[in-house]
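Next one to model:
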Amino acid sequence: MIKISFPDGAVREYAAGSSALDIAKSISEGLARKVLAASVNGEVWDLSRPINADASLKLLTWDNKEAQLTFWHSSAHLMAEAVESMFPGVKFWVGPPLESPKGFYYDMDLGDRKMTEEDLAALEKKMNELAKQNNAFVRKEMSKADAIQYFTEKGDEYKLDLLSNLNDGEITFYSQGNFTDLCRGPHIPATGAIKAIKLTSIAGAYWKGNEKNKQLTRVYGVTFPSQKEMDEHLAMLEEAKRRDHRKLGKELGIFTMDDDVGPGLPLWLPNGTIVIEELEKLAKETELAAGYKRVVTPHIAKESMYLTSGHLPYYADSMFPPMEMDGEKYYLKAMNCPHHHKIFDAEPKSYKDLPFRIAEYGTCYRYEQSGELFGLMRVRCLHMNDAHIYCNREQFADEFRAVNDMYLKYFKIFGIDKYVMRLSLHDPSKLGQKYVNEPVLWNETEAMVRQVLIESDIPFIEVQDEAAFYGPKIDVQIWSTIGREFTLATNQVDFNSGNKFKLAYTNQNNQPEVPLIIHRAPLGTHERFIGFLLEHYAGKFPLWLAPVQVKILPISDKFMDYAKTLLNDLKKADIRAEIDDRNEKIGKKIRDTELMKVPYMLVVGEKEMNENKVAVRKQGKGDAGTMDAAAFIAEAAAEIKERR
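Next up is the predicted model:
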């Protein structure tokens, strides 16, 4: 018999070799029908896989993210089976599930053939036929030699390439119906659970993301256990399309991309630059009040500094190639941390100088693969709301808590209601390889971070094997108003860089001591955060953040002088305003201003001019009545100052 521990703390005994599905059936037939996969000792398994030793077990239903990813992974295999039936001889590369956008894709080599949009409808029909057959997903362990022989006979160079990085004991095949693939799984029990199918798009994708390799065909899709959930998802996609930051960024004059500048290198237009400046103003005010000192660091540095930090050679693939000057190699800055460590070390420090907090909106350059670039979300030039805090162990909890409090303040300002902190921990089995070999410090700092989160009553989840190489971290996940998830920023503990850079302060006993370092970036980067805000607000920025806050709409040229007087008064109050002086009817001026998402319109005619008033229209809400001009300006100025 084996002991199975459940999330509620219950422990029950089952026969060795029982599967998660057997256990689900022993609890309830209804539960067994709903469960899609199982978490066994923290690892997601097929429901049919036998459990032969004591284990902790969590049964995963559709409302669990890992179950959804398993469902979509299985759907990718179902799609591959349909593709194989329509395009004999097709070769497959990888077909992962996706969290965002929801669903899956599969990269494939169709040879000389091309897949069309018309093919997607036929593939959907075929997938529905195959799903209804309710074929089981069957797992089979394979030796490396047998796996190589199988794909050699098929002439499949893509799977042979994957096998080159695997060893005996790591190789499994999965089959359903007439399709078999190299796959580590897990999968749902059978295809019948897939009730609603939509193939969404066809794209090109270079093999391994390298533009020097062959371009493969990538097919995206999404599936659900019911048509109702599919309909809701498709409605959300339409709303997301309306809010796409790339579309809004162009329409509102926020940013542009240019081939002569290069991919992933956004140019910020005047309106976008205003948004950047307002965000920096907010950050500077907040950080000044929290005791940070501002610094500025160069955009390049010598190779030796990145060798000291450990970013070379391990991070080299994400850095631009070096430049050679005067016999030295220089790299574009991919991170601000090493520069800040040098600033800490520039002058002697004592315990009285701690905590030492320095901040900058540092410009960094990262060589994202061309296939991964996406609007402002994945770029090669980024401006990071970066800061580093150097403190001792007694100060750590208060400093880490203060950073989290800063996050919460920002969430309130930007109307972010749904968020979660991901506490990323190390894997003890990978010490000395993926992680710094300091087991005591790992356990100590992870416990410290966990305790701060618990005491602060902040929602968080723990994720194994996702820490930074130098310490545990928090990744902040936020959701926009339409439910799209974004990774905003990070709050990291670093107990390694102090030693690497020989940083020290003099403690109360007049002895040198290495500080703990906190890396934090509450507003992330301008690029990602503004991309998020464009979608979150659907381009309708709050008044304090809007590039143009007020548009004055004179009914005719007769009222232009009054409009100019209003403009002057608004500018004196530091309100960004413009006059629409076009020779157009007022209805068109209103419609055009609505499209530009300007928060307030002031319509002025003879009555308004004679009474020194303004007819106020609020973006998206229409007529807000007539007000005394001075009263409107005072109210708008207060709204801006308070960042409502």
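
C-alpha from now on. contacts and neighbour counts both.
Fine.

name the helices or strands packed onto the helix or strand where Ile148 lies?
Element membership of Ile148 [criterion: DSSP states H and E] is helix 144-154. The criterion is 3 or more C-alpha pairs under 8 Å, 6 or more residues apart in numbering; DSSP states H and E, and the helices and strands that helix 144-154 contacts are helix 157-163.

Quick one: distance of the helix it packs on to the chain centre.
Its chain's C-alpha centre and that of helix 157-163 lie 30 Å apart, by C-alpha atoms, centre = their mean, to the nearest Å.

for it, which positions count as buried?
Residues of helix 157-163 classed as buried: 158-160, 163 (neighbour count, 16 or more other C-alpha atoms under 10 Å).

which stretches of the stretch 301-450 of the chain form strands?
Applying DSSP state E, counting those that start in this stretch to the stretch 301-450 of the chain gives strands spanning 323-325, 328-332, 356-365, 381-391, 419-424.

just those strands: most buried one?
Of all those, strand 381-391 has the most neighbours on average by mean count of other C-alpha atoms under 10 Å, namely a mean of 23.

Contacts for it, please.
264-266, 283, 336-337, 340, 354-366, 399, 515-527 (C-alpha atoms under 8 Å, 6 or more residues apart in numbering).

Please flag which of these sit within helices.
The helices, defined by DSSP state H, take in 283, 337, 340, 399, 526-527 from the contacts of strand 381-391.

Just the buried ones from the residues you listed?
Among the ones in helices among the contacts of strand 381-391, those buried by neighbour count (16+ other C-alpha under 10 Å) are 283, 337, 340, 399, 526-527.

I'd like the structure of this one too, to check against the first:
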Amino acid sequence: MSDVRVIIKRDSVEREERVVTAGTTAADLFDGDRTIVAARVAGQLKDLAYPVAEGDEVEPVEITSEDGLNILRHSAAHVMAQAVQDLFPEAKLGIGPPIKDGFYYDFDVEKPFTPEDLKAVEKRMQEIQKRGQRFSRRAVTDEAAREELAAEPYKLELIGLKGSAAEAADGASAEVGAGELTIYDNLDAKTGELCWSDLCRGPHLPTTRNIPAFKLMRSGGAYWRGSEKNPMLQRIYGTAWPTKDELKAHLDFLVEAEKRDHRRLGAELDLFSFPDELGPGLAVFHPKGGVVRKAMENYSRRRHEEAGYEFVNTPHISKEHLFETSGHLPHYADGMFPPIEFDGQNYRLKAMNCPMHNLIFKSRGRSYRELPLRLFEFGTVYRYEKSGVVHGLTRSRGFTQDDAHIYCTTEQMPQELDTLLTFVLDLLRDYGLVDFELELSTRDPESDKFIGSDEDWAEATEALRQAAEKQGLPLVPDPGGAAYYGPKISVQARDAIGRSWQMSTIQVDFNQPKRFGLEYTSADGSRQQPVMLHRALFGSIERFFGVLVEHYAGAFPAWLAPVQAVGIPIGDAHVPYLEEFAAAAKAKGLRFEVDASADRMQKKIRNAQKSKVPYMVIAGDEDMAAGAVSFRYRDGSQKNGIPRDQALAEILDAVERRIQV
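The predicted structure follows:
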């Protein structure tokens, strides 16, 4: 056998040249390192069984890396599908991609899976895992694949989609790719006998023993390839991790996340609801939720006024042509509600505010002396989200954006971006989010999605990059993730349990001003085009509300709490005393209630704790005699005998300084 020369690349610096015998596999190169589950060769992920070739640069893929976790979870999805077909031979296979923190597989079965079914499937998966079945790749022709998979109608459909844009858009890319078609066989570790096979692009782990920790989570209905026009399949979700400890930590995290679910807390705390009569993704805010929302909006409004923004209002509906002018309709028609025809014209529900703000700018002549012009609106918009992705307040069909558009000169743009990003981060910190990273989304030069000149894109991207770097925060590249009209910076914020949420976005736009013919008179009297900066600070009021509910687990800081303090009398004789205290608190603008119900004091305390009220103000005979009250806090601690003026000052201080108690 001849030798081949390969390079082992462990990072951007460490490179090892090695001469090996022809037929040596990637697994042989990394023999003994069980943390490595695949290899990257010339940018392509390969199974460890891949035989290296002359000149290959081979990079190890560790199981803890993003690619490694995806391979682990996709392999677990195959094991789950094998287990399902072992137990339910009539089940037809859909797709089974890895997803964030887990995987799923879709099946066409006669009836939905029950919790008992999932237990049986998981037990069968454990048996398959222990047997150490080997994942083996083989290339097949389209014709051979169709013959072999004749009993799998959904796989046959995927073969027809091979290499198309459609398959890449709906998760099918885990099954088929643009190149050769491949099938993965699960082979018995001892005999090599075929146990199960599936159409798949790969790669996979070497054996099922490399799946150390997994659990099935739930099942539910899912339309084939995400379209309501297709059959409803049954989807089983699972999770898989490199170690049992990591699996346990993830399951513990999910328990905590469930406790914080804003949909559950919204109902428990009487904040908002989603009536069936309205339709999916449309919320109504109850009085308590309205109080929180008002506090959020009022503080934001005050900060914007201080920063020189001017408030505007625009309609909820417009002639369709407006969104053609802006360029949104050609690019985002699928995300907009269908047209409404009357008076012989098509109208659209507003899905974004920027076209209407452009009309405000264009309504009269503008001078350079007016720039930067900062327009701000709490503007309600409507977007057609598929019912399967609607999720409470964080993914809805009707929501209110805290939307701003800044019109400035090219020379003003760098400073405006710097000031704008600082303003955004400071305001998010005021609401209690403090852990950030920034994402810079740029265009893909190979895509025809993006409009505008190379020069404009380069200038806008560099200005955003410089503004982001001044913040001293991690900056993550997002190639190809820009809006069609310009690059953007997205603020990613982590909540109290470490989840990352996309918050504010800032976008530079040279294109809409061109499309609308926006101009201002410069100092030399010439007509110039402004730069347009898009900025949604919360993203939407509703979504930010949901994030804050989960961040605080419903226990809002005093300044945001719907009820900031509740008076709890030890007996009926103490009610007037607390009502007098409440009147003084309300006169200072505090939200104070007195529980004068017939419940016993301990039940009143439990009710206040359940409602997550920051301050419980208790009064009995000794308090009345001393002109004092006692505090009980949400954490169960208590402070007794506080003079009334001092007690009122403490609550006011917590509200004014926006601190958690």
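
circling back: next, format the strands of the stretch 301-450 of structure 1 as CSV and append distance to Thr565 of structure 1.
Putting the strands of the stretch 301-450 of structure 1 into CSV (distance: least, C-alpha to C-alpha, whole Å) gives the following:
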stretch, distance to Thr565 of structure 1
strand 323-325, 55
strand 328-332, 49
strand 356-365, 37
strand 381-391, 38
strand 419-424, 45
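
The ones you listed: which one's closest to Arg246 of structure 1?
Checking the strands of the stretch 301-450 of structure 1 against Arg246 of structure 1 by C-alpha to C-alpha gives strand 381-391 as the closest, at 16.3 Å.

Could you measure from the one residue sitting closest to the centre of structure 2 over to Gly481 of structure 2?
Central residue of structure 2 (C-alpha atoms, centre = their mean): Trp501, 5.3 Å from the mean position. Distance, Trp501 of structure 2 to Gly481 of structure 2, using C-alpha to C-alpha, to the nearest Å: 16 Å.

And Asp28 of structure 2, by the same measure?
Applying C-alpha to C-alpha, the value for Asp28 of structure 2 to Gly481 of structure 2 is 38 Å.

cool, and Asn298 of structure 2?
Going from Asn298 of structure 2 to Gly481 of structure 2 by C-alpha to C-alpha gives 33 Å.

quick one, which of the two is more surrounded?
Taking neighbours as other C-alpha atoms under 10 Å, Asn298 of structure 2 and Gly481 compare with Gly481 leading, 16 against 12.

would that one count as being in a strand?
No - under DSSP: H, G, I helix; E, B strand; the rest coil, Gly481 of structure 2 sits outside any strand and is assigned coil.

In structure 2, what range does stretch 362-380 of structure 1 match?
Per the alignment by TM-score structural alignment, stretch 362-380 of structure 1 matches residues 379-397 in structure 2.

gap between the matching stretch and the chain center?
13 Å.

Of all the residues in that stretch, which ones are buried?
Those buried within stretch 379-397 of structure 2 under the rule 16+ other C-alpha under 10 Å are 379-386, 390, 392-397.

before we move on, the earlier item: what distance separates the helix holding Ile148 of structure 1 from the centre of its chain?
Distance, centroid of helix 144-154 of structure 1 to centroid of chain: 38 Å (C-alpha atoms, centre = their mean).

again, but for stretch 46-63 of structure 2
33 Å.

First-to-last residue distance for that stretch?
End-to-end distance of stretch 46-63 of structure 2: 14 Å, with C-alpha to C-alpha as the criterion.

cool, stretch 372-387 of structure 1 as well?
Using C-alpha to C-alpha, one end of stretch 372-387 of structure 1 lies 27 Å from the other.

Out of the strands of the stretch 301-450 of structure 1, flag the one nearest Ala53 of structure 1.
Here strand 419-424 is closest among those (C-alpha to C-alpha), at 27.3 Å.

what stretch of structure 2 does the closest one fall on?
Counting by TM-score structural alignment, strand 419-424 of structure 1 pairs with residues 436-441 of structure 2.

what do you get for stretch 244-262 of structure 1?
Using TM-score structural alignment, the residues of structure 2 aligned to stretch 244-262 of structure 1 are 261-279.

Endpoint to endpoint, the matching stretch covers what distance?
Terminal residues of stretch 261-279 of structure 2 lie 21 Å apart, using C-alpha to C-alpha.

Can you name the residues in contact with it?
Applying C-alpha under 8 Å, 6+ apart, the external contacts of stretch 261-279 of structure 2 come out as 280-290, 392-393, 546-547, 549-550, 553-554, 611.

With stretch 96-115 of structure 2 instead?
Residues from elsewhere that reach stretch 96-115 of structure 2 (C-alpha under 8 Å, 6+ apart): 70-71, 73-74, 76-78, 80-81, 90-95, 171-172, 174-175, 218-222, 224, 232-240.

Let's see which of these end up in strands.
Residues of the contacts of stretch 96-115 of structure 2 located in strands (DSSP state E): 92-93, 218-222, 232-240.

of the residues you listed, buried ones?
Buried members of these, counted by 16+ other C-alpha under 10 Å: 92-93, 219, 221-222, 232-240.

so, if you compare those residues, which one comes nearest to Val41 of structure 2?
For those, the residue nearest Val41 of structure 2 by C-alpha to C-alpha is Ala240; the value is 25.3 Å.

What lines up with that closest one in structure 1?
Ala240 of structure 2 maps onto Thr223 in structure 1, by TM-score structural alignment.

how near is the closest residue to that match other than its chain neighbours to Ala82 of structure 1?
Distance criterion C-alpha to C-alpha, 6 or more residues apart in numbering; nearest residue to Thr223 of structure 1, sequence neighbours excluded, is Ile197 at 4.6 Å. Remark: distance between Ile197 of structure 1 and Ala82 of structure 1 (C-alpha to C-alpha) = 12 Å.

Between the two, which contacts overlap?
Taking C-alpha under 8 Å, 6+ apart as the contact rule, Ile197 of structure 1 and Ala82 both touch Met127.

Help me confirm that Trp196 of structure 2 is found in a helix?
No - counting by three-state DSSP, Trp196 of structure 2 falls outside a helix, being strand.

Please tell me I have it right and it contacts Ala83.
No - in this structure, Trp196 of structure 2 is not within contact of Ala83 by C-alpha atoms under 8 Å, at 9.5 Å.
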